[in-house]
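1. For reference, the sequence and a predicted model appear below.
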Amino acid sequence: MNTIDIRTVDVVQYLQPLREGGSMPAIVKADDDFLYVLKFRGSGQGKKSLIAEFIGGELARAIGLKVPELVFMNLDDSFRNTEPDEEIQDLLKFSVGLNLGLHFLSGAITFDPLISKIDALTASKIVVLDSLISNIDRTAKNANLLYWHNELWVIDNGASFYFHHNWETWESHLTRTFPFIKDHVLLQQATALIDAGKEIQSLITPEKIIEIVSKIPEDWLMSESDVLNADEKRAAYIQFITTKLSMIDILVKETEDAR
């Protein structure tokens, strides 16, 4: 089994905001000389969207989908001093510390469902995974898929695991299905759903789930307003993913009916 090795880098240059993203991520340069799309802990959904982005991305990678390298990114307090935009100043101020970066795919083209055709198994794996992690943000309006070097890349999983926005009721989400799958951008191309479900079940092992969740930075899991502590949240994410995998046949059936 491939182990997950998440690098930590330092932001050395803030280049430009990506205003089309609701949380206003930015292109930055790190001390390894690579460019990244930086997702800020100080954005609207905060650290929870970073956790969703991280778990969703690494689960996608585990089932053989193309995902840009994810790194932890240290941001210090110096960048807001040279930023004229007050909104960005505030975002930088509240994001000092450890953030999440995705390797920037320079020259990538946004997936267009009207002209882009992908193979049935890849489409089906993306659809079933999004059902599994309750990702509400892969629609025709916002596909969150890129073409880069003639391959399809999965980005932006930050709207997944929305149960964690209210920890008091998270257990009520365990046995729910995912009716929002009817709006998925790849639904019509996902004609190998049963095979995709079997492959996902075989590749996302209990050990892989634990390994991914164990890599979440402790700091991201801490919040005075939440009823659960960091260890309890880790256990909750593990239980949620494990439960969804156990009902994957039900999720696949719901998806097929939606098609």
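-> Looks like it arrived, so ask away. Just so it is clear, the structure is predicted and the values come from calculations on it, not from any experiment.
2. switch to C-alpha atoms for all contacts and neighbour counts from now on
-> OK.
3. Which strands or helices does the helix or strand that residue 122 is a member of pack on?
-> Residue 122 belongs to helix 120-132 when assigned by DSSP states H and E. Judged by 3 or more Cα pairs under 8 Å, 6 or more residues apart in numbering; DSSP states H and E, helix 120-132 is in contact with helix 193-203, helix 230-246, helix 248-258.
4. Surely residue 216 and residue 52 touch.
-> No. The criterion here is Cα atoms under 8 Å, and residue 216 misses it with residue 52 at 10.0 Å.
5. Count the neighbours of residue 32 for me.
-> 11 (other Cα atoms under 10 Å).
6. list the contacts for it?
-> Contact partners of residue 32, counting by Cα atoms under 8 Å, 6 or more residues apart in numbering, are residue 9.
7. Residue 26 now?
-> Contacts of residue 26 (Cα under 8 Å, 6+ apart): 14, 15, 16, 17, 18, 37, 38, 39.
8. now for these, which pair is the farthest apart?
-> 15 and 39 (13.6 Å; Cα to Cα).
9. Please say which of the two ends up with more neighbours.
-> Under the criterion of other Cα under 10 Å, the comparison of residue 15 against residue 39 puts residue 39 first, with 27 against 12.
10. Now do the helix holding residue 122 and helix 230-246, the angle between them.
-> Relative orientation of helix 120-132 with respect to helix 230-246: 130 degrees, computed using axes from the mean of the first three to the mean of the last three Cα atoms, to 10 degrees.
11. how much space is there between residue 223 and residue 85?
-> 28 Å (Cα to Cα, to the nearest Å).
12. Looking at the two, which is more packed in?
-> When residue 223 and residue 85 are compared for neighbours, residue 223 comes out ahead with 12 against 9, by other Cα under 10 Å.
13. check contacts around the more buried one.
-> residue 229.
14. in a strand, that's where it is, yeah?
-> No. Residue 223: not assigned to a strand; according to DSSP: H, G, I helix; E, B strand; the rest coil it is coil.
15. Against residue 59, how distant is it?
-> Taking Cα to Cα, one finds residue 223 at 25 Å from residue 59.
16. Kindly report the same for residue 91.
-> Relative to residue 59, residue 91 is positioned 28 Å away (Cα to Cα).
17. same check, this time on residue 105
-> Noted for residue 105: a distance of 20 Å to residue 59, by Cα to Cα.
18. Same question for residue 81.
-> According to Cα to Cα, residue 81 and residue 59 sit 37 Å apart.
19. who has more neighbours, those two?
-> residue 59 (21 against 10).
20. structure B:
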Amino acid sequence: MLRQVTAIRYVTPLREGGSLPGVVEADDLGTYVAKFRGAGQGPKALVAEVICGELARRLELRVPPLVVLDIDPVIGRAEPDQEVQELLRNSGGANLGMDFLPGALGFDPVAHPVDPMLASRVLWFDAYVENVDRSWRNPNLLVWHRELWLIDHGASLYFHHNWPRAAAAVHRAYRGEDHVLAPHASRLAEADAELAPRVTPELLTEVLALVPEEWLTAADFDSADVAREAYLAHLSARVARTADWLPQGNAA
């Protein structure tokens, strides 16, 4: 399971995200960016954050550590923003926390050159999980200690918003031309040869086991086991057909 902590203070909202994430302090003395289950995207965004974040980590891409963040809505009583108060009231219980990286800079493709192999590995990963939220307008990449860190995967795995049609999405091509790293991703074939064999059913099962059961059963499934089987079947089928969805050559 993901490590569990309890939020003890709501610090500030982050207005950049559409789901209104916020910075909170927790009982382990850590500071986290909280993604709330009561936000408009609901628990499926948190499911996507865990699956994609923990899978990326196992593929040796940098993602800030994730925790299950228990929230008592009482921590929002002193917050003057009515929208934040309502969000916290609707988010009691298990939420997602991402380790806050102090001093991290937003990625700038001009100021922060990226190695072609790293760019190709990130683009391969985003194509696999169908991450539509890594454009030059909103890279969702940070630079911390001169390294590239991946954040915000809640918009990925959008097949799970329509399970009856999920099978058709296994082969869906990924449009990489808008990806912020596309101009540098000149080694996609090498990235595919490296990463695809590593995404095994065993690895996916390990990652899926980290998703809290209550998030998996919040919408479409009666049990977490059935939900995990559905995600495992889809993600296993997709990684077996990289030729169908991976952009060819340099995605730019």
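-> Received it, and whenever you're ready, just let me know what you need. Predicted, not measured: the structure shown is a model, and the values here were computed from it.
21. picking up where we left off before, mean shift between the helix or strand just after the helix holding residue 122 of the first structure and the second structure?
-> Once helix 120-132 of the first structure ends, the next helix or strand along the chain (criterion: DSSP H and E) is strand 145-148. The superposed strand 145-148 of the first structure is, by mean Cα distance after the TM-score superposition for the first structure, a mean 0.4 Å from where its aligned residues fall in the second structure.
22. Packing partners of strand 145-148 of the first structure?
-> If you count contacts as 3+ Cα pairs under 8 Å, 6+ apart, strand 145-148 of the first structure packs onto strand 109-110, strand 151-154.
23. Could you identify which of the ones you listed is most buried?
-> strand 151-154 (a mean of 18; mean count of other Cα atoms under 10 Å).
24. these two touch, right, residue 167 of the second structure and residue 233?
-> No. Look at residue 167 of the second structure against residue 233 with Cα under 8 Å: they stay out of range, at 9.3 Å.
25. Quick one: residues contacting the spatially most central residue of the second structure.
-> Taking Cα atoms, centre = their mean as the criterion, residue 153 is the residue nearest the geometric centre of the second structure, at 2.4 Å. Applying Cα under 8 Å, 6+ apart to residue 153 of the second structure gives the contacts 45, 48, 49, 52, 53, 131, 133.
26. Return the members of those residues classed as buried.
-> 45, 48, 49, 52, 53, 131, 133 (16 or more other Cα atoms under 10 Å).
27. The strand with the most length in the first structure - contacts with which helices or strands?
-> Across the first structure, the longest stretch assigned as strand under DSSP state E is strand 8-17. Helices and strands touching strand 8-17 of the first structure, as assessed by 3+ Cα pairs under 8 Å, 6+ apart, comprise strand 26-30, strand 70-75.
28. List the buried residues of it.
-> Of the residues in strand 8-17 of the first structure, those buried (16+ other Cα under 10 Å) are 8, 9, 10, 11, 12, 14.
29. Quick check: of the residues you listed, which lies closest to residue 179 of the first structure?
-> residue 8 (36.9 Å).
30. Quick check: closest non-adjacent residue to that closest one.
-> Closest residue in space to residue 8 of the first structure, ignoring its immediate chain neighbours: residue 72 at 4.6 Å, by Cα to Cα, 6 or more residues apart in numbering.
31. What of residue 44 of the second structure?
-> Closest residue to residue 44 of the second structure apart from its sequence neighbours, by Cα to Cα, 6+ apart: residue 215 at 7.0 Å.
32. Tell me the counterpart of residue 162 of the second structure in the first structure.
-> Structural alignment (TM-score structural alignment) places residue 162 of the second structure against residue 166 in the first structure.
33. Burial check on that match, number of neighbours?
-> Burial of residue 166 of the first structure is recorded as 10 neighbouring residues (other Cα under 10 Å).
34. Report the separation between it and residue 20 of the first structure.
-> Separation of residue 166 of the first structure from residue 20 of the first structure (Cα to Cα): 27 Å.
35. so who does whatever residue of the first structure lines up with residue 185 of the second structure touch?
-> Alignment note (TM-score structural alignment): residue 185 of the second structure maps to residue 190 of the first structure. Residues near residue 190 of the first structure by Cα under 8 Å, 6+ apart: 120, 121, 122, 123, 124, 125, 127.
36. Apply 6 Å and report the result again.
-> By Cα atoms under 6 Å, 6 or more residues apart in numbering, the contact list for residue 190 of the first structure reads 120, 123, 124.
37. do the same with residue 69 of the first structure
-> Shown in contact with residue 69 of the first structure (Cα under 6 Å, 6+ apart): 102, 103.
38. Tell me the counterpart of it in the second structure.
-> Match for residue 69 of the first structure (TM-score structural alignment): residue 65.
39. Same question for residue 144 of the first structure.
-> Using TM-score structural alignment, residue 144 of the first structure pairs with residue 140 in the second structure.
40. now do residue 210 of the first structure
-> Per TM-score structural alignment, residue 210 of the first structure is aligned with residue 205.
41. Its match: what's its closest spatial neighbour, skipping adjacent residues?
-> Spatial nearest neighbour of residue 205 of the second structure, excluding adjacent residues (Cα to Cα, 6+ apart): residue 232 at 6.8 Å.
42. And the aligned partner of that neighbour in the first structure, how far from residue 117 of the first structure?
-> Using TM-score structural alignment, the equivalent of residue 232 of the second structure in the first structure is residue 238. Applying Cα to Cα, the value for residue 238 of the first structure to residue 117 of the first structure is 34 Å.
43. now, among the buried ones among the contacts of residue 153 of the second structure, which is nearest to residue 225 of the second structure?
-> For these, the nearest to residue 225 of the second structure is residue 48 (16.5 Å; Cα to Cα).
44. What lines up with the closest one in the first structure?
-> By TM-score structural alignment, residue 48 of the second structure lines up with residue 52.
45. count of neighbours near the closest residue to that match other than its chain neighbours?
-> Closest residue in space to residue 52 of the first structure, ignoring its immediate chain neighbours: residue 158 at 4.8 Å, by Cα to Cα, 6+ apart. Neighbours of residue 158 of the first structure under the rule other Cα under 10 Å: 25.
46. what sits against residue 158 of the first structure?
-> Per Cα under 6 Å, 6+ apart, neighbours of residue 158 of the first structure: 49, 52, 53.
47. measure the second one to residue 165 of the first structure for me?
-> Plainly put, residue 52 of the first structure is 11 Å away from residue 165 of the first structure if you go by Cα to Cα.
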